[in-house]
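>>> What follows is a predicted protein model with its sequence.
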Amino acid sequence: MTALTGLRVIEIGTLIAAPFAARLLAEFGAEVIKIESMGSGDPLRKWRKLHEGTSLWWYLQSRNKQSLALNLKSAEGIDIIKQLVESADVLIENLRPGALEKLGLGWDVLHALNPKLTLVRISGYGQTGPYRDRPGFGAIGEAMGGIRYTTGSPDSPPARVGVSLGDSLASMHAVIGALMSVLRVKTGQGDGQIVDVSLVESVFNVMESLVPEYAMLGHVRERTGGALPGIAPSNTYPTQDDAFVVIAGNSDPIFNRLMRAIGRPDLAEREDLRHNDGRAPQSQMLDDAISAWTRSHSIEQVLAELEQAEVPAGRIYSVADIVADPHYQAREMILDTTLPGGAEVKMPGIVPKLSDTPGKVNWQGPQLGQHTDAVLAELGLDAATIERLKAAGVVQ
């Protein structure tokens, strides 16, 4: 048994935010029924690198899910969703605010069908406020949530992280909210509720002390490259062999050990550098001292000596480094899987690791409508009715 065995989830979402949230639930045993549009299904099926016409990302993002291909413009299609809602615990969607209502699936309808249902709504700006009707993607959430402004070098335009961070942060907030609501229901504390997740707010929520620093001190945090502003020393440093190492020597005892490891006991013993509030204004001097040492050593020498000194440090990994790393392998974070047709491919493992009810991968992302017959049969529809719905263009 996995942690979420018995939890039924309906996903009405495309691309990233809602589907990633549903994937996290599916990996821990939730039964996830993904509603896809007929014809082409979720656009993610064609995003990034493809294998035999299907996105490799799709196989990862939709693992353990059932695909029900449905015509949401038909009354019978909407009726099928209503039947699913009656036995569901969670419905996750990332449509524009108001779109669910236009389908006849507003909260008043869903709550009347199943008072215990939790409705998770992911959108660019949330379900309320003056921007609610604007279209929103994760990239816009990153821009308006504050993280783009602080990312990159001081002499360059704001940069983006190389993945869809805004969407993923929203997905994780969605899962947290969904499980809090489900816990309330399961413990008899109340009915289901709406979990309103904004892409902008999900990014903003991880921006640390950005607001109080501005509100009280007038300080606007700017781009600082690889450094961590106000915390020293913590940066990315070059090595002799043109590699880069991230060193975090920012706690007081670690700073002391780091300075001695790089042959600078004089800095370790300076009274004005004993605590972070004294080191932060002198971060450039400390970075110069550390860089002088790292530049005279290979990446392997740097890592070995800092490990010996118990100083947190790590090389900057490419995906090739990740896949080859023995620690990733020992932690089962690189899984060997098989795609439809027999092709073998490696995929990421499951996070977090639960000791008694760990997650597992049962299958990769399904073909469009692969589970339509099974889901409808479970609702009590006989074979003749299912064939009629197919012929009428209600399901695929």
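Yep, it's here. Numbers count the residues shown, from 1 in each chain.

>>> Please count neighbours and contacts with C-alpha atoms only from this point.
Fine.

>>> State which helix of the protein is the longest.
With DSSP state H applied, the helix covering the greatest number of residues in the chain is identified as helix 165-186.

>>> Run the chain-centre distance for it.
Between the centre of helix 165-186 and the centre of its chain there are 11 Å (Cα atoms, centre = their mean, to the nearest Å).

>>> Included below, for side-by-side comparison, is a second structure:
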Amino acid sequence: MTVDTTKPTGPLADLRVIEMGQLLAGPFCGQLLGDLGAEVIKLESPGTGDPMRQWGREQAQGRSLWWPVVARNKKSVTCNLREAEGQRLARELIEGADIVIENFRPGTMERWGLDFERLRATNPGLIMVRVTGYGQTGPYAPRAGYGSIGEAMGGIRYITGDPGHPPARTGISLGDSLAAVFATIGTLAAVHHRHRTGRGQLVDAAIYEAVLAMMESLLPEWAITGYQRERTGPVLPNVAPSNVYPTADDDMILIAANQDTVFGRLTKAMGRPELATDERYATHTARGARMAELDALIAEWTAGLSTEALLEQLHAAGVPGGRIYTARDMFADPHFAAREAIVRLTHPEFGELPMHNVFPKLSETPGAVRHVGPELGGHNAEVYGDLLGLTPEQQSELAARGII
């Protein structure tokens, strides 16, 4: 799918968002809102901009390949928020906005005269989204908090990885991304509330709480039974079979057949239907207790089949199974293509630039990736001129003084 248009589309096309955060936790929330059509105006420091412009894998020109994704569908304006005149410009922009997003340390916006009470005094319908490590209240609120610390505090780090090694990272910035997703959910709920009441509100999203929200029954398991979840590698504790198995061509395939009926289908595909009624494996509890020996039986079968032959048998039998995908696999997969899961846009330096599309898909008002992350200050003239009415001369004077 190839898209390269700046035309607003999507269910949030009537909303204006001022994004004042940087790095990932706040900006990913802005990306999600922009994907669904909101006009997102990103304020960045003159000269340097968001550090995300330099983060991630770089292409030959020294340009980040992450920035075009996290800043897609946004407008970039430069604004020095550490100066009184920059703060005044921000307040003027926020007066005409529906939502403001920030992920600075608590107290920063207040020092800049951009606290929620002051902002909503002139914009009662304003929704202010604050994404931080620990939230806006509590004894830890003033602390600096990155996503990795939130992942550790929220519980995901301790249970991730192999039991014989220290806690592992998942390979993506999970804490920041989860906080942004929950911030987006809160934002949409606040928009719905404003439709009914006309009043805006504060959305307080903490990274550690977003991670904690994904921890299933971890808390009652400890409180009621004293059970502490531990790292288990690729398996689900006491749930079998659900693991990674080898193939004859040195590949690894995930098979998840832990439900009784599905396990029965797997045993037939293996040519071992008697295993489904064997008292050692006939029930969920029995299979969980004998996970290692059951996995060994399945691995012996899978190791004798090529990856394609194994997957064909699993799919035909109605048994969930699949490859562990890399980016290369995604580009080659017909399902990704049929679902338009990858969208291709035009980048001024990279040429055709692929990235993931907008999810979920809406039947009546779908979102879209309209353009890649913009150049620093690329929308100064449009935003300061059209929205605030500043003349080119006024903008040049502000730029000369380092305000924009």
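Cool, the structure landed. Here the structure is a predicted model, which means the values were calculated and not measured.

>>> What does the TM-score come to for these two?
Put the two chains on top of each other and the TM-score (TM-score structural alignment, normalised by the length of the first structure) is 0.96; 394 aligned residues with a Cα RMSD of 1.4 Å.

>>> how about whatever residue of the second structure lines up with Gln66 of the first structure, secondary structure?
For Gln66 of the first structure, the aligned residue in the second structure is Lys75 (criterion: TM-score structural alignment). With DSSP: H, G, I helix; E, B strand; the rest coil as the basis, Lys75 of the second structure sits in strand.

>>> measure Lys75 of the second structure to Leu275 of the second structure for me?
Distance, Lys75 of the second structure to Leu275 of the second structure, by Cα to Cα, to the nearest Å: 60 Å.

>>> Could you check which of these two is surrounded by more residues?
Neighbours around Lys75 of the second structure and Leu275, counted as other Cα atoms under 10 Å, are more numerous at Lys75. The numbers are 25 against 18.

>>> Can you name the residues that contact that one?
In this structure, Lys75 of the second structure makes contact with Glu39, Val40, Ile41, Lys42, Pro374, Gly378, His379, judged by Cα atoms under 8 Å, 6 or more residues apart in numbering.

>>> go again using 10 Å as the cut-off
For Lys75 of the second structure, the residues meeting the contact criterion (Cα atoms under 10 Å, 6 or more residues apart in numbering) are 18-19, 34, 39-43, 371, 373-380, 382-383.

>>> Same check on Tyr325 of the second structure?
Ile253, Asp333.

>>> That one belongs to a helix, doesn't it?
No - assignment of Tyr325 of the second structure by three-state DSSP gives coil, placing it outside any helix.

>>> next one: the helix or strand hosting Ala377 of the first structure to chain centre, how far?
Element membership for Ala377 of the first structure, per DSSP states H and E: helix 372-378. Here the centre of mass of C-alpha atoms in helix 372-378 of the first structure, compared against the chain's by Cα atoms, centre = their mean, lies 30 Å away.

>>> Next one: the match of Gln66 of the first structure relative to Glu102 of the second structure, how far apart?
According to Cα to Cα, Lys75 of the second structure and Glu102 of the second structure sit 16 Å apart.

>>> Can you pull out the residues in contact with stretch 132-141 of the first structure?
With contacts defined as Cα under 10 Å, 6+ apart, stretch 132-141 of the first structure is touched by 16-17, 95-98, 123-127, 144-145, 147-148, 160-161, 163-170, 198-204.

>>> among these, which are in helices?
Counting by DSSP H, the contacts of stretch 132-141 of the first structure contribute 17, 144-145, 165-170, 199-204 to helices.

>>> picking up where we left off before, buried residues in the longest helix of the first structure?
Of the residues in helix 165-186 of the first structure, those scored as buried under the neighbour-count criterion (16 or more other Cα atoms under 10 Å) are 165-175, 177-178, 181-182, 184-185.

>>> center of the second structure - which residue?
Among the residues of the second structure, the smallest C-alpha distance to the mean C-alpha position (Cα atoms, centre = their mean) belongs to Ser177, namely 3.7 Å.

>>> what's the distance between that one and Tyr208 of the second structure?
11 Å.

>>> And for the equivalent of the residue nearest to the centre of the second structure over in the first structure, nearest residue in space, chain neighbours not counted?
When the structures are aligned by TM-score structural alignment, the residue of the first structure matched to Ser177 of the second structure is Ser168. On the basis of Cα to Cα, 6 or more residues apart in numbering, the spatially nearest residue to Ser168 of the first structure that is not a chain neighbour turns out to be Ala17, at 6.1 Å.
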